[in-house]
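Q: sequence and predicted structure below; questions after.
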Amino acid sequence: MEKVNLKDYQNIIFDFGGVVLNLDYQLTIGAFKKLGLPNFEANFTQLAQTALFDNFERGEISPKEFRKGLNEAFEEPIEDEKLDHAWNAMLLDLPIERLHLLSQIREEKKLVLLSNTNEIHVEAFESNLKLKHGHNDLSGYFETVYYSCRVGMRKPESRIFHHVLEEEGFDPSETLFIDDSPQHIEGARKVGLYAYHLRADQGETILDLF
């Protein structure tokens, strides 16, 4: 684990899930198994090949259409509420220490959020944010929040990085990108960003970096 020297950067782009918010994909896999999908991993892969998840993350299909796509993997239709509960099971806590850190860094640097996410997850974690921390959204911690489902692009596509840089007026050479997915790190570096691969799978958090 290495420390980030804030003096080297004027701007920081943060990923959300796995970086700010804790995630556990196995909980969603387990939840779908309990709904009657014992081979969820195989079905998950098959659905991914149909671009269901990517399209949902780009906002190209609605939550209703996404649920319909998920239901095609089941023999019997599953209620929307149960599907959403299983889909949201991966969303864990948002540690207050990380929010405090973001507030501290924002006093000196420009922070933006860039997340591959979907409308079902946004509704869930914003609801939890309000319940646990009293905030309706993440605008109190970032200059701008970019959700893939609302900009029609997703990481690691180069166009989403260019979009953020252009919208914010950021110089890539002065901007750090932090993400826990290696493919996103590679995509960021292709457009000239400094990128740090946060090893959340090894217990590393942003608290270790600053």
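A: That came in fine, so what should we check first?
Q: switch to C-alpha atoms for all contacts and neighbour counts from now on
A: Fine.
Q: list the buried residues for stretch 126-137?
A: For stretch 126-137, burial by neighbour count (16 or more other Cα atoms under 10 Å) applies to 127, 128, 129, 137.
Q: which members of those residues are the farthest-apart pair?
A: Farthest-apart pair in those is 128 and 137; separation 9.7 Å (Cα to Cα).
Q: please compare the first structure with the one that follows:
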Amino acid sequence: MLYIFDMGNVIIDIDFKRVLGVWSNLSGTPLAVLTERFSMGEAFKQHERGEISDEEFAQRTCDELGIALSFEQFSAGWQSVFVALRPDTIAVMQSLREQGHRVVVLSNTNNLHLDHWPTHYPEVAQSADTVYLSQEMGVRKPEADIFHRVLEKEGFTADQAVFFDDIAENIAAAEVLGIKGVVVKDHKTIPEFFS
């Protein structure tokens, strides 16, 4: 079997409120204002596909939020999204590999985060056979092409794959293609699925 794991809130806990909190402190803009203005809009999606640079993404996001931050300040906030590794998920991934299954990570991510998580959470890459990243593939979930490409590269059919993601829209997109999807609601979802 092919087991496909999302990264954020599946393998690593993430929290966008932390990002906005750092930007609020650095810009002097109230957190409530930034929370209201922040959206995962077109610039966000383009950045995750690798279509725009980190600097352009930072500038466009600051413009949308109405704040002035240096690139370094923006980056400091952006990296604070990561909270902690989920050891139970890592243990499941390692166990699946030991049983002879193929285990991959499929993440909507961006170049800026590549400066952070591989260093701080090396267990992610160590527990997977391959890591597929949206900005390297030029396509992002829930676009069907990203799933087709992973299946093709791995040599599995859709009915031989199970996909874990915390976003229902991504799961629905995978299920349309015939991949079994599991919405990850909390730390217990994955261990309970395999128990």
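A: Done, it's in. None of these values were measured; they are calculated from a predicted model.
Q: if we can go back for a sec, which of the buried residues of stretch 126-137 of the first structure lies closest to residue 120 of the first structure?
A: Checking those against residue 120 of the first structure with Cα to Cα, the nearest one is residue 127 at 10.8 Å.
Q: what's the matching residue for that closest one over in the second structure?
A: By TM-score structural alignment, residue 127 of the first structure lines up with residue 119 in the second structure.
Q: so which helix or strand takes in that match?
A: Using DSSP states H and E, residue 119 of the second structure sits in helix 117-120.
Q: next one: the following helix or strand past that helix to chain centre, how far?
A: Using DSSP H and E, the helix or strand that follows helix 117-120 of the second structure in sequence is helix 123-126. Computed by Cα atoms, centre = their mean, to the nearest Å, the chain-centroid distance of helix 123-126 of the second structure equals 14 Å.
Q: what lies in contact with helix 123-126 of the second structure?
A: Residues from elsewhere that reach helix 123-126 of the second structure, judged by Cα atoms under 8 Å, 6 or more residues apart in numbering: 11, 90, 118, 131.
Q: go again with 7 Å.
A: For helix 123-126 of the second structure, contacts defined as Cα atoms under 7 Å, 6 or more residues apart in numbering pick out residue 131.
Q: over to stretch 7-27 of the second structure?
A: The contact list for stretch 7-27 of the second structure (Cα under 7 Å, 6+ apart) reads 30-31, 34-35, 67-69, 74, 77-78, 80-86, 89-90, 105-107, 165-166, 184.
Q: so which bits of stretch 18-35 of the second structure are buried?
A: Of the residues in stretch 18-35 of the second structure, 18, 19, 20, 21, 22, 23, 24, 26, 27, 29, 31, 34 count as buried by neighbour count, 16+ other Cα under 10 Å.
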